[in-house]
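Student: I'll drop the sequence and a predicted model, then ask my questions.
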Amino acid sequence: MGYLLLILGIALWIGGHLFKRLAPAKRAAMGENAGKGVMAVVLLASIVLMVIGYRSAALVTVWSPPSFMIHINNLLVLIGLWFFALSAIPGKMSARVRHKQLTGVKSWAIAHLLVNGDLASIILFGAMLAWAVLSVILINKAEPTWERPANASARNDLIALVVAVVLFGVIAVVHTWLGYYPLPMSGA
């Protein structure tokens, strides 16, 4: 049942995010506020289903990642969080990367694929990576031109990095609380 809920949650997540791009007339017919409300409920339901499905999926080990991957994972997660922060705090890097949040998702998904060799993780993080790549392709096709932000500040890049480090710390605490220790242990 866990895998079914996980896949249903992923399908809702991808469908909810791509609905506006793949069926713009139907999305527009829903109205601005009602459409956002419906999509918020769909996306919240997708997250709940993914979490329940992932946590209840039977463990099927596909491969065993080497222990050094945790360092690469943490770096890629930090980079992903930095791109998310850059989407709200325009720095010089913001002017170079069009899809900051989707780039952050790709970095996060790759990071988790490197350290999780179980089937549920491969399904979840592989699907999130595929969704982010597909979203970039669809956005670039629909909106081929992009106006780069002007007057970007290198100082903002540093502020975004500090925000990313703080978020990383919070996420590390939550992961530890859930029983997934994200930091390398001494002697490991």
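Tutor: Received it, and whenever you're ready, just let me know what you need.
Student: okay, CA-based contacts and neighbour counts for the rest of this
Tutor: Will do.
Student: I'd like the distance between the residue nearest to the spatial centre of the chain and V162.
Tutor: Nearest to the geometric centre of the chain sits V105, at 3.2 Å (C-alpha atoms, centre = their mean). The gap separating V105 from V162 is 19 Å, by C-alpha to C-alpha, to the nearest Å.
Student: again with A95
Tutor: In terms of C-alpha to C-alpha, A95 sits 19 Å off from V162.
Student: again with R148
Tutor: Taking C-alpha to C-alpha, one finds R148 at 23 Å from V162.
Student: and what of F68?
Tutor: 25 Å.
Student: got a list of contacts for stretch 98-118?
Tutor: Residues outside stretch 98-118 that contact it (C-alpha atoms under 8 Å, 6 or more residues apart in numbering) are 59-66, 69-70, 72-74, 76-77, 79-84, 86-87, 94, 121-122, 125-126, 128-129, 132-133, 135-136, 146, 148.
Student: repeat that for stretch 27-42.
Tutor: L12, W13, G16, F19, K20.
Student: now stretch 55-73
Tutor: Contacts for stretch 55-73 (C-alpha under 8 Å, 6+ apart): 1-3, 6, 110-112, 114-120, 182-184, 188.
Student: got the buried residues for stretch 149-163?
Tutor: A152, S153, N156, D157, L158, I159, A160, L161, V163 (16 or more other C-alpha atoms under 10 Å).
Student: comparison target below:
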Amino acid sequence: MMADLLLIIGVFIAFHLIPAFGPVRRMLVRALGIKMYVGLYSAVSVGLLVLIGLAYANADTDILWPQWPWTRWMPIFTMPFVCLLLVSTLSEPNPFSVGVKADRFDPDHPGIVSVTRHPLIWALGLWAVAHLAPNGDTASVLLFGLFAVLAFVGLWSLDAKKRRDMGEEKWRRLTAPTSSFPMWAVLRGRTRLDLKGIGWLRVVGAVVLYGTILLSHEYVIGVSPLPF
């Protein structure tokens, strides 16, 4: 039912907004420890995402706009970039976003951070916007609209938190080779696109992930992603 989807979306938003307040987050980190906090936060987030998916699949829905043929191409062209951002998020050091070994980040070799310092958030936002266009029913607008809004609000929120945690001097030094908006630092001449840092293995990983999504989409979601 639509009420179930609205309820779980509300819980999801509240769960992510409350720890965003500095005093609340610091209290939780002190009480649990950073590793326990991150682990619990991630586990609950995944659980809520599963519940959102189940509620979305069973929601009553109405059509707000028809599915024009050109809109089916948007995920096809967008998801390769989403996959590269995701693969890089999981494998490259990044002190500004979710990533591994953030303390090993080298501003002279920023990798995917030369594209954006928030690859995970942009992956989420691009995924949501690309899927919103061909899915004009009320349940899809709620689902994909939620993640689009959370992603782009998260850009500002995460930057503010990281800047406060790092201090102004460290923030300016580490952000020199990057930007929040993709490719903006490259276009402004503040850095170069670090293709070597990204590496061909991550590109291959993104291609494999993209192919897996294409092949499994109809079986998992129930709808073919192909536009023809």
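Tutor: Thanks, I have it. Computed from a predicted model, the values in this text were never measured in an experiment.
Student: thinking again about what came up before, if you look at the contacts of stretch 27-42 of the first structure, which of them are in helices?
Tutor: L12, W13, G16, F19, K20 (DSSP state H).
Student: check contacts around the fourth one.
Tutor: So that's F19 of the first structure. R27.
Student: and for the third one?
Tutor: With contacts taken as C-alpha under 8 Å, 6+ apart, G16 of the first structure has the following neighbours: M39, V42, L43.
Student: how near is it to F168 of the first structure?
Tutor: 27 Å.
Student: isn't there a strand covering Y3 of the first structure?
Tutor: No: under DSSP: H, G, I helix; E, B strand; the rest coil, Y3 of the first structure sits outside any strand and is assigned helix.
Student: what's it aligned with over in the second structure?
Tutor: Here Y3 of the first structure is matched to M2 in the second structure, going by TM-score structural alignment.
Student: I'd guessed that match sits against V141; true?
Tutor: No: in terms of C-alpha atoms under 8 Å, M2 of the second structure does not count as a neighbour of V141; the distance is 12.0 Å.
Student: so which of these two has more stuff around it?
Tutor: V141 (20 against 15; other C-alpha atoms under 10 Å).
Student: the more buried one -> the first structure?
Tutor: V141 of the second structure maps onto I122 in the first structure, by TM-score structural alignment.
Student: mean deviation, the host helix or strand of its match versus the second structure?
Tutor: Assigned by DSSP states H and E, I122 of the first structure belongs to helix 119-142. Compared with the second structure after the fit, helix 119-142 of the first structure shows a mean deviation of 0.8 Å (mean C-alpha distance after the TM-score superposition for the first structure).
Student: so what does that helix touch, helix or strand wise?
Tutor: Counting contacts by 3 or more C-alpha pairs under 8 Å, 6 or more residues apart in numbering; DSSP states H and E, helix 119-142 of the first structure is packed against helix 2-22, helix 32-56, helix 100-115.
Student: among those helices, which comes closest to W177 of the first structure?
Tutor: The closest of those to W177 of the first structure is helix 32-56. By C-alpha to C-alpha, the value is 14.2 Å.
Student: show me what counts as buried in the closest one.
Tutor: Quick answer for helix 32-56 of the first structure (16+ other C-alpha under 10 Å): 35, 39, 42-43, 45-47, 49-54.
Student: also stretch 78-89 of the first structure?
Tutor: L78, I79, G80, L81, W82, F83, F84, A85, L86, S87, I89.
Student: looking at the second structure, name the residue matched to the fourth one.
Tutor: What it means is L81 of the first structure. So, by TM-score structural alignment, L81 of the first structure is matched to C83.
Student: what about that match, is that helix, strand or coil?
Tutor: Look at C83 of the second structure: counting by three-state DSSP, its state is helix.
Student: can you give me the distance of it to H118 of the second structure?
Tutor: 14 Å.
Student: what's the span of stretch 184-198 of the second structure, first residue to last?
Tutor: Using C-alpha to C-alpha, one end of stretch 184-198 of the second structure lies 17 Å from the other.
Student: let's have the helices and strands packed on helix 119-142 of the first structure in JSON lines, adding distance to N140 of the first structure.
Tutor: Below are these laid out as JSON lines (distance: least, C-alpha to C-alpha, whole Å):
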{"stretch": "helix 2-22", "distance to N140 of the first structure": "11"}
{"stretch": "helix 32-56", "distance to N140 of the first structure": "22"}
{"stretch": "helix 100-115", "distance to N140 of the first structure": "12"}
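Student: alright, I will stop here.
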